[in-house]
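Q: predicted model, plus sequence, below.
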Amino acid sequence: MLESIRKYQKILMGLLLLLILPSFVFLGVESYMQDIGKDSTLVKVDGAAITRQELDNAVKLRADRLQQQQGRVDSAMVNSVPFKQAVLNEIIQQRLLAYEIKALKLSISPEALARDLTQIPEIKALYNNGQFDAERYKKLLASNNLTVDQFENGRRHELKTRHVLTAVVATGIGSRKVAEQVSIAFETEREVQVLRFSPNDFVSKVNPSQQDIESFYQSNINAYQAPENVEVEYVILQGDAKADPKKFAEKADLFANMAYEQADSLKPVADRLSLPIQKASNITRGGLRGAPADHPFNNPKLLAAIFADDAVKNRRNIEALELSPGKIISARVITHKPQAALPLSQIQVDVKKQVSLRMAQELAIKTGQERFEALQKNPSESAGFTAGKWVSRNKPADLTASGMDAVMSANAKQLPAVVSAQANDGGFAIYRVNKVQKPLQADAKLRTNQARQVAALGAQSEAAAYFESVKDRAGVKQVNSVK
């Protein structure tokens, strides 16, 4: 019934904390995370302890909320030190807010509390012709296991906290002028021509020696490993379990018992039930390459069974495993090959291609750098450049991030100018910037979004600085580390 109450009192807090907490995490308690004792106290804020038990309880509550929201929770993540530290950060954040509320001597008047409560639909509905039904109010709260004092004191605290957070965020002015300058910088266009030196264009110009190939192979031996694999023989019992469930169940029991009791061979169970013994090879822990997803040897449980120690070392039948209703399998490892380096003779062609491409890349970069040095002396030289195109940070076309940074670094007062950056393919790119212009019409929607981002960054920066000062005043001290 009070779902909207719970929702209402957390919406603004959530939005504000989203602005504040990221900065607080980066600037927050990490510097305090030094283990200097074995006491249950983790952190002290204004002399009051945050204990390990309090943190454990908060971690459990957070995990429960995640479970409700997501349906499942990664226990390893919940038990990790980073997760616990993040929860501890939040506890410290709340303590600092309480400290600041106390220091500022904030109070909430009855009128302010009444105005706040009437924003909640369930409570607003308790007014009839201007008269408030106090009895229904008590019953409403009681149905949610709350007394009037508990609920109203909680609301007062929420309002005080909201006042502090709103004041903090409001100091992050996010100047319109700053936002406008950012938008102009992102909108400003530059006419660019490109000259690329791609490794693929230099492959024909290199010829690695056998020594080059062998040296590269030895240096990268871990990249040339044949995965662990097995060859197995197997038998499958398949039937219509629905048509004659009793008969199939009897056969399934016989199949499972014989495979288990006569574990040195599949022949007895195959002969008894007239089943063919089949073979499969090159099965890795990842499955049977090239086989469809529903192939038996792409079944995770079956793979785990055939790569178990007993199956690999002792060559014993695995226990019968149900692949699907009416389909049961048992298998036995025939041969096992551990992971090993592929011989160079087997992969000579591929290694040579990689060495050639590496040498071609080095030659492309060297050639590009030499051309760049010459163009710096004569930037008007146009041989080899593409036709000019207009780019901006809002519309980067096919320029990489490093290419765009290079283009925007060119001095707009000294054009044409040439700059360089690494190309997408690992080669070298030269950009000649010819002209600069502002677009005739700005994108209003994009400008609005950029203004919001500037405001958010400003608020986040102000909030981080503010809470750093509160930490100093509150005497935050780390006593023990999170484990």
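A: It's in.
Q: okay, CA-based contacts and neighbour counts for the rest of this
A: OK.
Q: so who does residue 99 touch?
A: 46, 474 (CA atoms under 8 Å, 6 or more residues apart in numbering).
Q: likewise for the one 3 residues further on?
A: The contact partners of residue 102, by CA under 8 Å, 6+ apart, come to none.
Q: hmm, 10 Å instead?
A: Shown in contact with residue 102 (CA atoms under 10 Å, 6 or more residues apart in numbering): 96, 160.
Q: pretty sure it is in a helix, no?
A: Yes: membership of residue 102 in a helix is supported by DSSP: H, G, I helix; E, B strand; the rest coil.
Q: do a quick rundown of the strands in the stretch 301-450 of the chain.
A: For the stretch 301-450 of the chain, the strands defined by DSSP state E, counting those that start in this stretch cover 321-324, 327-337, 340-341, 389-391, 417-422, 428-437.
Q: quick one: closest of those strands to residue 210.
A: Ranking the strands of the stretch 301-450 of the chain by proximity to residue 210 (CA to CA) places strand 340-341 first, at 18.7 Å.
Q: what's the closest one packed up against?
A: Judged by 3 or more CA pairs under 10 Å, 6 or more residues apart in numbering; DSSP states H and E, strand 340-341 is in contact with strand 225-226.
Q: residue 56 and residue 81, how far apart?
A: When distance is defined by CA to CA, to the nearest Å, residue 56 is 12 Å away from residue 81.
Q: got any residues that touch both of the two?
A: residue 87.
Q: host element of the residue nearest the centre of the chain?
A: Geometric centre of the chain, nearest residue: residue 77, 12.6 Å, by CA atoms, centre = their mean. For residue 77, the element it lies in under DSSP states H and E is helix 75-78.
Q: ok, and the closest non-adjacent residue to residue 285?
A: Spatial nearest neighbour of residue 285, chain neighbours left out: residue 303 (6.3 Å); criterion: CA to CA, 6 or more residues apart in numbering.
Q: measure stretch 391-411 end to end?
A: From its first residue to its last, stretch 391-411 covers 16 Å (CA to CA).
Q: check the offset of that stretch from the chain's centre.
A: On the basis of CA atoms, centre = their mean, to the nearest Å, stretch 391-411 sits 27 Å off its chain's mean C-alpha point.
Q: what does it contact?
A: Under CA under 10 Å, 6+ apart, the answer for stretch 391-411 is 183, 185-192, 194, 389-390, 416-424, 429-434, 436-439, 443, 446.
Q: what about the helices in the stretch 1-150 of the chain?
A: In the stretch 1-150 of the chain, the helices defined using DSSP state H, counting those that start in this stretch lie at 3-27, 52-70, 75-78, 81-104, 110-117, 121-124, 134-142, 148-170.
Q: between the ones you listed, which gets nearest to residue 281?
A: helix 75-78 (35.5 Å).
Q: pull out the buried residues from the contacts of stretch 391-411.
A: With neighbours counted by 16 or more other CA atoms under 10 Å, the contacts of stretch 391-411 contain buried members at 183, 186-192, 194, 390, 416-423, 429-434, 436.
Q: alright, now check it against this:
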Amino acid sequence: MFFDAVRSNKRVVQIFLALITLPFAFWGVDSYVRNSGAGTDLASVGDSKITMPQFDQAWRAQQDRMRQVLGTNFRPESMNNPEAKLAVLNALIDQRLLLLDAAKDRLGAGDDRLREVISKIPALQDNGQFSMARYQAALAAQGMSQPQFEAQMRQDLTLQQLVSAIGDTGIVSKTVTAVMLQIQSEVRQVAELRFAAEQFADQVKIDPVAAQKYYEENTKRFEIPEQTKAEYVVLSLDTLLDKAKVSDTEVAAWYESHKDRYQQAEERRASHILILTNGDGDKEKAKARAEEVLKEIQKSPARFAELAKQFSQDPGSAEKGGDLGFFARGTMVKAFEDAVFKARENEISGLVQSEFGYHIIKLTEIKAGKQRPLAEVRAEIEDELKRQAASRQFAEAAEVFSNMVYEQPDSLQPAAERFKLKIQQSGWLLRNPAPEALAALGQLGNPKVLASLFSDDSLKNKRNTEAVEIAPNTLLAARVIEHRPASTRPFDTVKAGIEAALKAQEAAVLARKAGEARLRELQQGSEDNAVWVLARNVSRADSGQVQGAALKAIFNADVQKLPAYVGAEVDGGNYMLYKIVKVSHPESVDDGRRKALQREYGTTLAQQDFAAYLAGLRQRYKININKSALESKER
């Protein structure tokens, strides 16, 4: 949703909000602190209730979120279980706990902060300026009122204050980081000795009845799943959009009634010299330095660009003589912006202080605001009006389409002819394909579509399925044209494959036994006369060198005395011996890597602190969950 821009705060805050915030239109902080709603309550947190409507809203939003994340791999039935329902309810409880604690501590977002955040959401701006028209249109598209949206924003901002206060405590000392780096960066030089399964293949003898026995005990492995082919039609908003017509009169009328949307705001171009302040103790030094530079500029205004290259500490603009290009209001920090939009062309400011430091600003050019002409915005207006018209038509067409495929169940042709749709044909479809196969089915990769196609009515009577909404403003109806019931492959067709698999399995057992025997000999001091190959350096940080089991074995080895020997099974039924010949640590570690590890571990500690804080809140407030009401919810 467009208001997700408010969550552009610190990374650790984002992580915590993802843990406890469901992306739905909240009921507002006040309603969470007081009893609210009617009907059977699903839970209570202290004196505050979590009602059925609140749970339903959260449930729908969580499904939407999962659908956006997983796309065609999303299966609604995966959420229709007690564990998923309880997870959503627990997220609501965590939110409620945080908001109750915030209210107790009188935390909240004031009107000024709220206005500031909303005005900076890019989706609500027009040419860099906040647009009330866009704000109202966006709210209407989401089906929300202004008070609802602003209540949600206040809640998000309140949660951010609370979460940030806890998240900032995740601090890791340099000593701890150094120890972790020492462990991560340790390098063990190893050589390898492979006991390949294929080396023992000639020693394997398969009992003639083993393949038959395996076949009988594992018949499911040889099943050919039920399959069907289908034809289908798709009615979508885009289909109607291509056919929508908009007259010149309609375009002109829209333009006249929405002229405020096509205002191009005034833009100004400025250059600046920035002297940074890096702390309270440096402010006076920075100011004195900036005053010296200002005196130089006042002596020679024409040298502004030259002096910017020499003195400015803004790496983004210094090399360009301080040039920042054109910008509109709402783009720069307030103090800087106020100075620029009060200045006259070619005027040089005095010192302007911002949160970054001290600026010396030169206004170089003014591009006056203007009304964008109809000719320039005609294409935008036509697209918008066509989409509006298509949306209205789709609502009507969807009902007619759904009725036609139901009332004339023996063919999709009438619906196709009525809406000028192409009847498409699928390949063979499975009843329950794997997630990756489901994604490859495109529009047919919808669990509800497949369930309808494999229903008794579709398979036995070859009737049309119902019209299924496979995406917003997109309906699909299908019809079975061919069906293959599930069957089992005959033994004779799979016998050779079974025998090969059993032989490989036994060869792998022999390889492991031979490798383990040789490992015991080496660990007991037997003479090492093997031909070791492929010496390499292995570290925990670069785990791609060897497989997981082998890496674990190598770093679990006792290296007090070298060489040390370990073994591990690897892919393909092979057994690998590793000879550790050297252990070393790098003389120095990249500072960037050290800082990244410190941040990562700090985030982990902060998450633990946050979990402990939530656990403490759950102890402080009495929580009751109405499990019978939760279980009785029909999804």
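A: That came through fine. These figures come from a predicted structure and were not determined experimentally.
Q: coming back round to it: among the helices of the stretch 1-150 of structure 1, which comes closest to residue 346 of structure 1?
A: That would be helix 75-78 among these, by CA to CA, at 41.9 Å.
Q: quick one: that closest one to structure 2 mean distance?
A: Aligned to structure 2 and superposed, helix 75-78 of structure 1 gives a mean residue distance of 4.6 Å (mean CA distance after the TM-score superposition for structure 1).
Q: buried ones in that helix?
A: Here helix 75-78 of structure 1 shows residue 78 as buried, counting by 16+ other CA under 10 Å.
Q: what's that helix packed up against?
A: Applying 3+ CA pairs under 10 Å, 6+ apart, one finds that helix 75-78 of structure 1 contacts helix 52-70, helix 81-104.
Q: check the offset of it from the chain's centre.
A: Going by CA atoms, centre = their mean, where helix 75-78 of structure 1 is centred and where its chain is centred differ by 15 Å.
Q: any residues touching that helix, and which ones?
A: 59, 60, 62, 63, 66, 83, 84.
Q: excluding covalently adjacent residues, which one is nearest to the fifth one?
A: Nearest non-adjacent residue to residue 66 of structure 1, counting by CA to CA, 6+ apart: residue 73, 6.5 Å away.
Q: and the gap between the one you found and residue 23 of structure 1?
A: Residue 73 of structure 1 is 26 Å from residue 23 of structure 1, by CA to CA.
Q: circling back to that earlier point, kindly present the strands of the stretch 301-450 of structure 1 as a markdown table, with separate columns for distance to residue 213 of structure 1.
A: Shown next, in a markdown table, are the strands of the stretch 301-450 of structure 1 (distance: least, CA to CA, whole Å):
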| stretch | distance to residue 213 of structure 1 |
| --- | --- |
| strand 321-324 | 46 |
| strand 327-337 | 27 |
| strand 340-341 | 16 |
| strand 389-391 | 42 |
| strand 417-422 | 26 |
| strand 428-437 | 24 |
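Q: ok, which of the ones you listed comes nearest residue 271 of structure 1?
A: strand 327-337 (14.0 Å).
Q: and the closest residue to residue 139 of structure 2 other than its chain neighbours, what does it touch?
A: Nearest non-adjacent residue to residue 139 of structure 2, counting by CA to CA, 6+ apart: residue 145, 6.4 Å away. Residue 145 of structure 2 sits next to 136, 139, 151 when contact means CA under 10 Å, 6+ apart.
Q: for residue 196 of structure 2, same thing?
A: Neighbours of residue 196 of structure 2 in contact, by CA under 10 Å, 6+ apart: 507, 508, 510, 511, 512, 515, 570, 572, 573, 574, 575, 576.
Q: switch the cut-off to 8 Å
A: 508, 511, 573, 574, 575.
Q: same question, residue 576 of structure 2
A: Contacts of residue 576 of structure 2 (CA under 8 Å, 6+ apart): 192, 193, 194, 195, 515, 567, 568, 569, 570.
Q: map it onto structure 1.
A: Under the alignment defined by TM-score structural alignment, residue 576 of structure 2 corresponds to residue 429 in structure 1.
Q: check contacts around the closest residue to its match other than its chain neighbours.
A: For residue 429 of structure 1, ignoring the flanking residues on the chain, the nearest one in space by CA to CA, 6+ apart is residue 196 at 4.4 Å. If you count contacts by CA under 8 Å, 6+ apart, residue 196 of structure 1 has them with 368, 423, 427, 428, 429, 430.
Q: structure 2: which residue goes with residue 196 of structure 1?
A: By TM-score structural alignment, residue 196 of structure 1 lines up with residue 194.
Q: sec struct for that match, please.
A: strand.
Q: and it, how far is that from residue 204 of structure 2?
A: 19 Å.
Q: now do residue 290 of structure 2
A: Counting by CA to CA, the gap from residue 290 of structure 2 to residue 204 of structure 2 is 85 Å.
Q: looking only at neighbour counts, state which of these two leads.
A: Remark: of residue 290 of structure 2 and residue 204, residue 290 carries more neighbours, 25 against 14, as counted by other CA atoms under 10 Å.
Q: is it correct that the more buried one is in contact with residue 353?
A: No: applying CA atoms under 8 Å, one finds residue 290 of structure 2 not in contact with residue 353, separated by 10.3 Å.
Q: what is in contact with those two at once?
A: Counting by CA under 8 Å, 6+ apart, the residues touching both residue 290 of structure 2 and residue 353 are residue 359.
Q: map residue 507 of structure 2 onto structure 1.
A: In the superposition onto structure 1, residue 507 of structure 2 corresponds to residue 360 when matched by TM-score structural alignment.
Q: and stretch 268-276 of structure 2, which stretch of structure 1?
A: Counting by TM-score structural alignment, stretch 268-276 of structure 2 has no counterpart in structure 1.
Q: so what does residue 19 of structure 1 match up with in structure 2?
A: By TM-score structural alignment, residue 19 of structure 1 lines up with residue 16 in structure 2.
Q: contacts only, for that match.
A: Counting by CA under 8 Å, 6+ apart, residue 16 of structure 2 has contacts 163, 607, 610.
Q: which strand or helix spans the second one?
A: Right, the one you point to is residue 607 of structure 2. Assigned by DSSP H and E, residue 607 of structure 2 falls in helix 591-620.
Q: who touches the helix or strand that that helix is followed by?
A: As assigned by DSSP H and E, the chain's next helix or strand after helix 591-620 of structure 2 is strand 623-625. For strand 623-625 of structure 2, contacts defined as CA under 8 Å, 6+ apart pick out 42, 43, 44, 45, 46.
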